[in-house]
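K.L.:
just coords:
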């Protein structure tokens, strides 16, 4: 991890079903306050109140925030727009850096141990979103949308057994284990696509703030997004 920033990090995630907010103290390397609700939809309406509540829980204010980190995808098309737009709006209002973190990176990093780890999210329509990290956290294969049967070739550089995390882990296991010796069989460490907010905050500290974050869409939306703006957050997209 790079040198800690002064002030607190506000971390926001609405990329999947959950709406999550956290306040993290880089100097202590610890979470100050966190809240998360499984919503499925309605993130834009719930997020502002949750931010206020978490700041109150942390006994702090917006003035103490020195950096904002947000998940940028892949994930729910609408959820990603909400998260990125909200983070940019808060950053503009507060005059602080805003950084983006790939959901798959946060998923993999939270469970990374002593061997390569593949984050794999069920993207539906016969595809998975995947990203491969090495045992030391380096990106071996960047975020991609691909058919599950392409995974063996796609992660060949891992060279051996990998850990699996995400809603597509079971699908990946079936494909990857088919033609491998038992010693090289993958292991599912989590079958959920969920963001650990402490990991998101830590990755936000290291992320470059040179450019404002943008949504990471690995394919077009499953449904056309609404044309009517539902909140001020969309104005920052």
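P.N.:
Received the coordinates, thanks. Bear in mind the structure is a predicted one, so any value in this text is a computation, not a measurement.

K.L.:
when you work out contacts or count neighbours from here on, use the C-alpha atoms and nothing else.
P.N.:
Will do.

K.L.:
residues in contact with the spatially most central residue of the chain?
P.N.:
Most central in the chain under CA atoms, centre = their mean is residue 103, positioned 2.3 Å from the mean C-alpha point. Shown in contact with residue 103 (CA atoms under 8 Å, 6 or more residues apart in numbering): 15, 71-75, 195.

K.L.:
filter these down to just the ones in strands.
P.N.:
Counting by DSSP state E, the part of the contacts of residue 103 found in strands is residue 71.

K.L.:
in CSV, list the contacts of residue 103 along with neighbour count.
P.N.:
Output for the contacts of residue 103, formatted as CSV (neighbours: other CA atoms under 10 Å):
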residue, neighbour count
15, 30
71, 33
72, 29
73, 29
74, 25
75, 25
195, 24
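
K.L.:
residue 194 - how many residues pack around it?
P.N.:
Residue 194: 21 surrounding residues under other CA atoms under 10 Å.

K.L.:
host element of the residue nearest to residue 120 when sequence neighbours are not counted?
P.N.:
Closest residue to residue 120 in three dimensions, ignoring its sequence neighbours and counting by CA to CA, 6 or more residues apart in numbering: residue 130, at 4.4 Å. Secondary structure from DSSP states H and E places residue 130 in strand 127-133.

K.L.:
thinking again about what came up before, wouldn't the residue nearest to residue 120 be in contact with residue 122 here?
P.N.:
No: the pair residue 130 / residue 122 is not scored as a contact, 9.0 Å apart, by CA atoms under 8 Å.

K.L.:
compare neighbour counts for these two and give me the winner.
P.N.:
Neighbours were counted for residue 130 and for residue 122 using other CA under 10 Å; residue 130 has more, 29 against 22.

K.L.:
presented hereafter is structure B, for comparison with structure A:
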């Protein structure tokens, strides 16, 4: 019976995959390898590892979830292309989840969350969520000095997560929020839980945000991986 969700994330430093039981609403197996680069070479091995750990065949997968960015241009392409290939091979639906949403999700039960990723080149990627997960500000590429205005509508109890926590601390000030530097990377379990509840609406598309990266990509390769 096909009742599992396969979630993957290659958008940043980690090469991650997880199997999640849709009827039981629980994680069955996961791998989160912080490799920096080389996602294309490692991803299928990580997926094979979680399938083996859960004792699940490819035919048990009913849904796919992928982190669509923002993040590493190459990493995003690897993840989205892989899921597109599996979507076609397995004939199952797929959903895309923003890395900023997945970063914020574990903390938004406690209050509003600002997810900030250090985008380099003097920019950050940021998104703002209310307590409970409603999106207050959609993902944007910003210069750090714009973070104060971007986060202004959050209200009291703001939490800040992501690789840009220290950048945000410098701009917002020490007492302006609860800064969580330990919450710097996406949890594959958080990604899987979000994907499980998301209704598919067409193939996942990369979320690059930066102008030079914002080019439509043709999903490539990996279509035969499930055979």
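P.N.:
Structure's in. What do you need? Here the structure is a predicted model, which is why all the values come from computation and not from measurement.

K.L.:
superposing both, give me the TM-score.
P.N.:
Here the TM-score for the pair of chains, by TM-score structural alignment, normalised by the length of structure 2, is 0.90; 219 aligned residues with a CA RMSD of 2.1 Å.

K.L.:
re earlier: wait, which of the contacts of residue 103 of structure 1 is closest to residue 212 of structure 1?
P.N.:
residue 72 (10.9 Å; CA to CA).

K.L.:
what residue of structure 2 matches up with that closest one?
P.N.:
In structure 2, the residue paired with residue 72 of structure 1 is residue 68, using TM-score structural alignment.

K.L.:
buried ones in the strand or helix carrying residue 74 of structure 2, by neighbour count?
P.N.:
Assessed by DSSP H and E, residue 74 of structure 2 sits inside helix 73-90. Within helix 73-90 of structure 2, the residues that count as buried by 16 or more other CA atoms under 10 Å are 73-88, 90.

K.L.:
now the residue located most distally from the centre of structure 2: how far from residue 59 of structure 2?
P.N.:
Within structure 2, residue 175 marks the point farthest from the mean C-alpha position, 28.1 Å out by CA atoms, centre = their mean. From residue 175 of structure 2 over to residue 59 of structure 2 the distance is 51 Å, taken as CA to CA, to the nearest Å.

K.L.:
where do the helices sit along structure 1?
P.N.:
43-57, 77-94, 103-111, 151-154, 169-177, 197-206 (DSSP state H).

K.L.:
contact partners for residue 118 of structure 1?
P.N.:
With the criterion set at CA under 8 Å, 6+ apart, residue 118 of structure 1 makes contact with 108, 130-133, 162-165.

K.L.:
same question for residue 208 of structure 2.
P.N.:
Per CA under 8 Å, 6+ apart, neighbours of residue 208 of structure 2: 69-71, 73, 214.

K.L.:
how about it, what's its match in structure 1?
P.N.:
Under TM-score structural alignment, residue 208 of structure 2 pairs with residue 217 in structure 1.

K.L.:
do the same with residue 20 of structure 2
P.N.:
Using TM-score structural alignment, residue 20 of structure 2 sits opposite residue 24 in structure 1.

K.L.:
what about its match, neighbour count?
P.N.:
Around residue 24 of structure 1 there are 27 other residues, counting by other CA under 10 Å.

K.L.:
quick check: it touching residue 30?
P.N.:
Yes: Residue 24 of structure 1 lies in contact with residue 30 (CA under 8 Å); the separation is 6.0 Å.

K.L.:
find the residues that touch each one of these two.
P.N.:
Taking CA under 8 Å, 6+ apart as the criterion, residue 24 of structure 1 and residue 30 both touch residue 198.

K.L.:
identify the residue spatially nearest to the counterpart of residue 117 of structure 1 in structure 2, adjacent ones excluded.
P.N.:
In structure 2, the residue paired with residue 117 of structure 1 is residue 113, using TM-score structural alignment. Using CA to CA, 6+ apart and skipping the chain neighbours, the partner closest in space to residue 113 of structure 2 is residue 159 (4.7 Å).

K.L.:
now check structure 1 for the residue matching that neighbour.
P.N.:
Aligned partner of residue 159 of structure 2 by TM-score structural alignment: residue 163.

K.L.:
in TSV, list the contacts of residue 118 of structure 1 along with distance to residue 152 of structure 1.
P.N.:
Conversion of these to TSV gives the following (distance: CA to CA, whole Å):
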residue	distance to residue 152 of structure 1
108	18
130	12
131	13
132	12
133	15
162	11
163	13
164	13
165	16
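
K.L.:
between those residues, which sits nearest residue 39 of structure 1?
P.N.:
Closest to residue 39 of structure 1, out of all of the contacts of residue 118 of structure 1 and judged by CA to CA, is residue 165, at 21.5 Å.

K.L.:
and the closest one, how far from residue 141 of structure 1?
P.N.:
Taking CA to CA, one finds residue 165 of structure 1 at 15 Å from residue 141 of structure 1.

K.L.:
check residue 129 of structure 1 too.
P.N.:
Residue 129 of structure 1 sits 11 Å away from residue 141 of structure 1, going by CA to CA.

K.L.:
now do residue 195 of structure 1
P.N.:
20 Å.

K.L.:
ok, now residue 231 of structure 1?
P.N.:
Applying CA to CA to residue 231 of structure 1 and residue 141 of structure 1 gives a distance of 36 Å.

K.L.:
please apply the same query to residue 120 of structure 1.
P.N.:
With CA to CA as the criterion, residue 120 of structure 1 and residue 141 of structure 1 are 12 Å apart.

K.L.:
same check on residue 201 of structure 1?
P.N.:
Computed with CA to CA, the distance linking residue 201 of structure 1 and residue 141 of structure 1 is 22 Å.

K.L.:
so for those two, which residue has more residues nearby?
P.N.:
residue 201 (30 against 16).

K.L.:
quick one: what's aligned to the more buried one in structure 2?
P.N.:
Looks like residue 201 of structure 1 aligns to residue 192 there (TM-score structural alignment).

K.L.:
who are the neighbours in contact with its match?
P.N.:
Contacts of residue 192 of structure 2 (CA under 8 Å, 6+ apart): 5-7, 18-20, 65.

K.L.:
try residue 72 of structure 1
P.N.:
Applying CA under 8 Å, 6+ apart to residue 72 of structure 1 gives the contacts 15, 80, 83-84, 100-103, 213-216.
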